[in-house]
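Engineer: Sequence first, then the predicted structure:
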Amino acid sequence: MSVFTVGTRGSALATTQTGHVAEALAALSGLTPETVLVKTEGDVTSGPLAQLGGTGVFAAALRVALLEGRCDLAVHSLKDLPTSQPEALVLAAMPERVDVRDALCARDGLTLEALPEGATIGTGSPRRSAQLKYARPDLEIVDIRGNVGTRLGRVKGSPQQADDGGVGRVAQGDLDAVVLAAAGLERLGLQEHITEYLDPAVMLPAPGQGTLAVECRPETVAAPGSALAAALEQLDDDATRLAVTSERGLLAQLEAGCAAPIGALARIEGETLVLDAVVCAPDGSDVIRRSARTRELTVDGARALGVELAELLLREGAADLAGL
C-alpha cells in the first residue's frame, strides 16, 4: 500500500478536519492520502437537528462508505458519533483534543453577560439552548441550522459568509449572537468572530467536543507490518481517549444522544480522571450538575467512571428532568 483513502463530508469544516488528519497520518506513515467525498443525510436534510433521527446523521453515510470499501478511513467529529460502536468498525485513533469550549459570536463584541435583555441567540443544540436559558432566562433562543459560515452570517453586522453547503436560503444578520464550538471556528481560522469563550462552569460542552475520531475496518489496524496501522497507533492520544471514553460512557448509560440537553467534560488531574456532567431541563428552568473521579486510568476505568456518574444523576432525577 502506497496510498490510503479518507472519507469526508463536503462541508468546509469537515474537509479541513479531514485534511489535518490525513496530513498527520501521511507524515507518520510515508503514504500518500487521497480524499473521498461522501454526501451524508445531515447535509441534505432540512429542519432542526434534534429531529433528524438522533445521533449519527452525519456519520451513517461515512460508515457505509467504509463498510463498502470505498475508503480506508473516515474522520468524524466525535461528538456527532453514536455511543454504540458497530462491531464491523473501530475507532482507531483520537488525535490530541483541542479547545473543548463553546464560543459566543455576538454583534458589537458583546459577551453573554453584556447582551441586552431579550437578545436573540441562535443555536441548533438543545444542550446549548438549555444552558443558555439557565444562565440568561431573559434571552430568546432561536433554533438555527446550516454550516459554520451560514450560522455566522446570521449575526447582525457580520459580513455574509462564503456558502459552504448550508441548507437552503437563510436570513442574514437577523440575530444578536450565535454559539458554536470553538474548535471548529479555530480550525477554520474564524476565531476573530469569537467575542467570548464560554467557561465550562457556565456551559459544559458536548461529550467528545473538540475531539476528532478516525474510524476504519478492523483489518486496517490488524494488518502485520502496516505503515498505516502504525501511524494510527502513533496518532492516538491516550489522555484524550480516556477523557472522551468517560464522557461517552456517561451518555450511553443515560441512553441519551446529541439531541439531549446533557453536557460532560473529563480531564486528568495528576493521577486522577475527573468527570463533570450536567443534565438540564430542556427549557433551562433547572439543572443537575455533579462530578466524579477515579484513579483507574484505563479505558475500562474511564468508562466505569462515566457509568457511575450517570447512575448518580439518574438517582437524582435526571431522566425526568431532561425527558430521557
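Structural biologist: Arrived safely.

Engineer: use CA for all of it now, contacts and neighbours both
Structural biologist: Fine.

Engineer: SS state for the nearest residue to P33 once chain neighbours are set aside?
Structural biologist: The shortest distance from P33 to any non-neighbouring residue, by CA to CA, 6 or more residues apart in numbering, is to F4 (5.0 Å). The assignment at F4 comes out as strand when based on DSSP: H, G, I helix; E, B strand; the rest coil.

Engineer: ok, F4 touching G30?
Structural biologist: No: between F4 and G30 there is no contact under CA atoms under 8 Å: 10.5 Å.

Engineer: between these two, which one's more packed in?
Structural biologist: Between F4 and G30, counted using other CA atoms under 10 Å, the more crowded position is F4 (17 against 14).

Engineer: what's the spacing between the more buried one and D237?
Structural biologist: 21 Å (CA to CA, to the nearest Å).

Engineer: try S77
Structural biologist: 15 Å.

Engineer: and if you look at E186?
Structural biologist: Taken as CA to CA, the span from E186 to D237 is 20 Å.

Engineer: swap in A201?
Structural biologist: According to CA to CA, A201 and D237 sit 25 Å apart.

Engineer: show me where this structure has strands.
Structural biologist: Residue ranges of the strands in the chain, as given by DSSP state E, are 3-8, 32-37, 73-77, 90-93, 102-106, 120-123, 140-143, 177-181, 196-198, 212-216, 262-269, 272-280, 287-294.

Engineer: got another, please set it beside the one above:
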Amino acid sequence: MTPTVIKIGTRGSALAVAQTQTIASSLTAKTGVAVEIVTVKTEGDTSTESLASLGGTGVFAGALREALVAGRVDVVVHSLKDLPTGVYPGLAIGAIPKRVDPRDALCARDGLTMDELPEGARVGTGSPRRAAQLRSRRPDIEVVDIRGNVDTRLAHVAEGRLDAVVLAAAGLDRLGRLGAVTEFLGLDGWPTAPGQGALALEVRAGEEKLVAALNHNPTRTIVEAERHVLAILEAGCAAPIGAHGQIDDGLLFLDARVYSPDGTEKLTSSHALYVADTPHPSLEVAERVAAELLENGAARFAPVGGAQ
C-alpha cells in the first residue's frame, strides 16, 4: 500500500539536499504522492578523518540505511558512487534515475587547466582514485588530502590555500557552481568512480514500487556494470579504480582502470557485448573486464580484495 506521504531521507549537506529536492519533485510529479524530506546525520558528515581512514565513502550510507530499516523514512537518496556494492539485508535499490554528467572537473585559480598548473602546485582531493590519477598525470604537483563540502573545497582555492581542487561535475551542476570549473576531465584519460553522476533510491525490500516510476533502465544497466567491477575485485568505494560504461546502438561498452596509489602504475581493460544477447549483460561484461584486470596483475598494486 502506497503511503499518503513518502518520507525521503537525505544527508544534510547542501549537495545531498539539492539532489534530494530534485528527486522529491520528480516523484510527486510522476506519482501524485506528497513527499517529506527528512535530514539524517551520518558519520561521514561529523568526522574530520580522511575518507580512506574511515573506510571509504560508504560511511555516508550507514545512518541513512539504519533510518530506512527502522521505518523513520520510506526512501533514501544516495550518490551512487558513495554506496557500497554489497547487499544490505532487507533493503533494495528501487530506482536509478537518468544519469547526469559523470566527469570530474578541475577548479583551479586563474583559470588554469591541468597542464597549465605550475610545478609544485597544491591540488586538493579526498578521493584516493583522484589522488592516484593526479600523481599519474602530474607527478610534479603536490596532492593534498582534504575534506568538506563543495563550498569549503572551493574556498581553499579562492583563499589561496590550494591551487586547485578536483570535484564531480554532477555535484557542481546540482549546486549551480559550474562557473568554478576551469577544465572538464575527459573520461578516456580520466575515468571516474563507478556510478558517478547517478543517484540511487533505496527502499525496503518489497517496496520498490514506491520509486519505480523514476527508474531509467539504460542508466541502471550501465552503472550496474561499473559497480560489478568493484564488487568482483572486492574493492571498496575508496579504491583507486575508475570505470565508465555506455550503451551505443544496443552495445554495452565498459572500460575500467586500476591505479597504484602513487599513480606510477595503471592497468586498463575494455570489453563490450550486446545487451539483448544475455540475461545479465551488466554482470557478464564486468566479469570479463575484472578477469582481465586481475590476470594482468591488478591485485599486485591496488588495494583490492578488501571487505565491503
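Structural biologist: Cool, got the structure. Nothing here was measured: the structure is a model prediction, and the numbers come from that model.

Engineer: For S77 and D237 of structure 1, indicate the residue with more neighbours.
Structural biologist: Taking other CA under 10 Å, S77 of structure 1 and D237 do not tie; S77 has more neighbours (20 against 14).

Engineer: How about the aligned partner of that one in structure 2: what's its closest non-neighbour residue?
Structural biologist: Aligned by TM-score structural alignment, S77 of structure 1 pairs with S79 of structure 2. Excluding the flanking residues, the one nearest S79 of structure 2 by CA to CA, 6+ apart is L199, at 4.7 Å.

Engineer: Give the aligned equivalent of A182 of structure 1 in structure 2.
Structural biologist: The alignment partner of A182 of structure 1 in structure 2, by TM-score structural alignment, is A169.

Engineer: Tell me how many other residues surround that match.
Structural biologist: A169 of structure 2 has 22 neighbouring residues, counting by other CA under 10 Å.

Engineer: How much space separates the residue nearest in space to the middle of structure 2 from A238 of structure 2?
Structural biologist: Structure 2 has K81 as the residue nearest its centroid, 2.0 Å off, counting by CA atoms, centre = their mean. Shown here: K81 of structure 2 relative to A238 of structure 2, a distance of 9 Å by CA to CA.

Engineer: quick one on the thing from earlier: distance of the residue nearest to S79 of structure 2 relative to E36 of structure 2?
Structural biologist: 18 Å.

Engineer: and what of G250 of structure 2?
Structural biologist: 38 Å.

Engineer: counterpart of A281 of structure 1 in structure 2?
Structural biologist: That one, A281 of structure 1, aligns with S260 by TM-score structural alignment.

Engineer: Then P137 of structure 1?
Structural biologist: Using TM-score structural alignment, the equivalent of P137 of structure 1 in structure 2 is P139.

Engineer: Surely S29 of structure 1 and L228 touch.
Structural biologist: Yes: using CA under 8 Å, S29 of structure 1 makes contact with L228 at a distance of 5.7 Å.

Engineer: The two - which one has more neighbours?
Structural biologist: L228 (23 against 18).

Engineer: Return the residues in contact with that one.
Structural biologist: Taking CA atoms under 8 Å, 6 or more residues apart in numbering, we find L228 of structure 1 in contact with F4, L25, S29, L31, T220, V221.

Engineer: do L293 of structure 2 as well
Structural biologist: V258, L267, T268, S269.

Engineer: If you rank those by neighbours, which is first?
Structural biologist: V258 (30 neighbours).

Engineer: Identify the spatial nearest neighbour of that residue, chain neighbours not counted.
Structural biologist: Leaving aside its chain neighbours, V258 of structure 2 sits nearest to I241 (4.6 Å; criterion: CA to CA, 6+ apart).

Engineer: mind checking what that neighbour lines up with in structure 1?
Structural biologist: So, by TM-score structural alignment, I241 of structure 2 is matched to I262.

Engineer: Run a quick neighbour tally on that match.
Structural biologist: There are 31 residues near I262 of structure 1, going by other CA under 10 Å.

Engineer: same thing with E295 of structure 2?
Structural biologist: Using other CA under 10 Å, E295 of structure 2 is surrounded by 10 other residues.

Engineer: now do the one 3 residues further on
Structural biologist: Here the number of neighbours of A298 of structure 2 (other CA under 10 Å) works out to 23.

Engineer: Hmm, V258 and it touching each other?
Structural biologist: Yes: assessed by CA under 8 Å, A298 of structure 2 is found in contact with V258 at 6.6 Å.

Engineer: Need the residues touching each of these two.
Structural biologist: With CA under 8 Å, 6+ apart, A298 of structure 2 and V258 have common neighbours L267.
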